[in-house]
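[1] Give me a model of this one.
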Amino acid sequence: MNVPVGIVLVSHSAELAAGLRLLMRQIGSDSVPVATAAGSGDGGIGTSYDLVLSAVEDADRGRGVLVLPDLGSSVLTARAVLADHPRRDVVIADAPFVEGAVAAVVTAASGADLRTVADSAEGARHVRKL
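    Sure, this is the predicted structure:
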């Protein structure tokens, strides 16, 4: 069985990440491991270094992990975690949060490798809506 690339959603809002994770599960079935690192850890708005680190471990099934932050300090937090715990099989995507996540989960569900999943997420930046 082909294990897909995992995806981590890093957001300031637990509710935002949970909603996006639900959408991704509906699109990518349950085959793609999607973990969230959202909120400050105490129920507030913010990002947590420890939650990001834990989510990367949760999403890892051996094919790599794509980290997708929403904005601002979530990007900084995710980058700090990856700098402190460097792994060749964990990358951060410079992609729109919702569109990038959807593109990533569809691509990961097809069995694509980490670089292809990351490219798909980042390519979502150029998809026009109208």
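
[2] From here on, just use CA atoms for contacts and neighbour counts.
    Noted.

[3] Leaving out sequence neighbours, find the closest residue to residue 43.
    In space, residue 43 comes closest to residue 14 once its chain neighbours are excluded; the distance is 7.9 Å by C-alpha to C-alpha, 6 or more residues apart in numbering.

[4] same deal with residue 27?
    Using C-alpha to C-alpha, 6+ apart and skipping residues adjacent in sequence, the residue nearest residue 27 is residue 106, 6.9 Å away.

[5] how far out from the middle of the chain is the biggest helix by length in the chain?
    The longest helix of the chain (DSSP state H) is helix 14-28. Centre-to-centre, helix 14-28 and its host chain are 11 Å apart (C-alpha atoms, centre = their mean, to the nearest Å).

[6] how far out from the middle of the chain is the very next helix or strand once past that helix?
    Moving toward the C-terminus from helix 14-28, the next helix or strand (DSSP states H and E) is strand 34-38. Put simply, strand 34-38 sits 7 Å off its chain's centre (C-alpha atoms, centre = their mean).

[7] And the contacts of strand 34-38?
    With C-alpha atoms under 8 Å, 6 or more residues apart in numbering as the test, strand 34-38 has contacts from 6-14, 17-18, 21, 24-25, 46-48, 51-52, 54-56, 58-59.

[8] Before we compare anything, build this one as well:
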Amino acid sequence: MIGILVVCHSFKASSGIAETALQMAGEKARVVGVGGNEEGGIGTSTGRIYEALLDLLNECDGIVVLPDLGSAVLSTKAALDFLEEEQKGRVLIADAPVLEGAVMAVVEASTGSSLEKVKQVAEEAHSLKKLRV
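    Now for the predicted structure:
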């Protein structure tokens, strides 16, 4: 199974996005949201991201990370530096819109797709159109 890690600057946003994405796949996927700084305010926490990565790596074959903003990418990369090389090879960061990417990624992951395919599908969310005008 491929896990999805949503990294946001807000704990509420990360939890809500994870909850929304899980509605699409149910028990067939694992989605975790991590957000907020060490004090629980707005920001990101390398330590919290690292802990979430370890938890998911214990349960999943690989992880696609969906960060909300650039500094979430930096915090995720910093957390990756604490992982063993084998573990790092099982984590990919997607350049995708966080909500749409998470939903598309979890649906793809629930079908048993590979890590690379789940990342690709998440990134394809850039082309989604909400309105046809």
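
[9] ok, back up a step: which part of the second structure matches the longest helix of the first structure?
    The aligned range for helix 14-28 of the first structure in the second structure is 11-25, by TM-score structural alignment.

[10] For my notes, confirm residue 95 of the second structure occurs in a helix.
    No. Counting by DSSP: H, G, I helix; E, B strand; the rest coil, residue 95 of the second structure falls outside a helix, being coil.

[11] For it, which non-adjacent residue is spatially closest?
    Using C-alpha to C-alpha, 6+ apart, the closest residue to residue 95 of the second structure is residue 123 (5.7 Å).

[12] helix or strand for that neighbour, which one?
    Counting by DSSP H and E, residue 123 of the second structure is part of helix 115-123.

[13] what's the mean deviation for that helix versus the first structure?
    Comparison of helix 115-123 of the second structure with the first structure after fitting gives an average deviation of 0.4 Å (mean C-alpha distance after the TM-score superposition for the first structure).

[14] Show me what counts as buried in that helix.
    Judged by neighbour count using 16 or more other C-alpha atoms under 10 Å, the buried positions of helix 115-123 of the second structure are 115, 116, 118, 119, 120, 121, 122, 123.

[15] ok, now which ones touch the third one?
    Spelled out, it's residue 118 of the second structure. 2, 64, 105, 106, 108, 109.

[16] Give me the distance between it and residue 63 of the second structure.
    9 Å (C-alpha to C-alpha, to the nearest Å).

[17] Can you pull the residues that touch both of those two?
    In contact with both residue 118 of the second structure and residue 63: residue 2, using C-alpha under 8 Å, 6+ apart.

[18] Most widely separated two among the contacts of residue 118 of the second structure?
    64 and 108 (11.3 Å; C-alpha to C-alpha).

[19] ok, now how distant is the aligned residue in the second structure for residue 95 of the first structure from residue 102 of the second structure?
    Aligning on TM-score structural alignment places residue 95 of the first structure opposite residue 96 in the second structure. Distance of residue 96 of the second structure to residue 102 of the second structure, computed by C-alpha to C-alpha: 8 Å.

[20] Between those two, which is the more surrounded one?
    Between residue 96 of the second structure and residue 102, counting by other C-alpha atoms under 10 Å, residue 102 is the more crowded of the two (32 against 23).

[21] how about that one, secondary structure?
    helix.

[22] Isn't it up against residue 22?
    No. Residue 102 of the second structure lies out of contact with residue 22 (C-alpha atoms under 8 Å); the separation is 9.0 Å.

[23] which one of residue 64 and residue 108 of the second structure has more residues nearby?
    residue 64 (28 against 22).

[24] so what's that one up against?
    Contacts of residue 64 of the second structure (C-alpha under 8 Å, 6+ apart): 2, 3, 4, 5, 91, 92, 93, 94, 115, 118, 119.

[25] Out of those residues, give me the one that has the most neighbours.
    residue 4 (33 neighbours).
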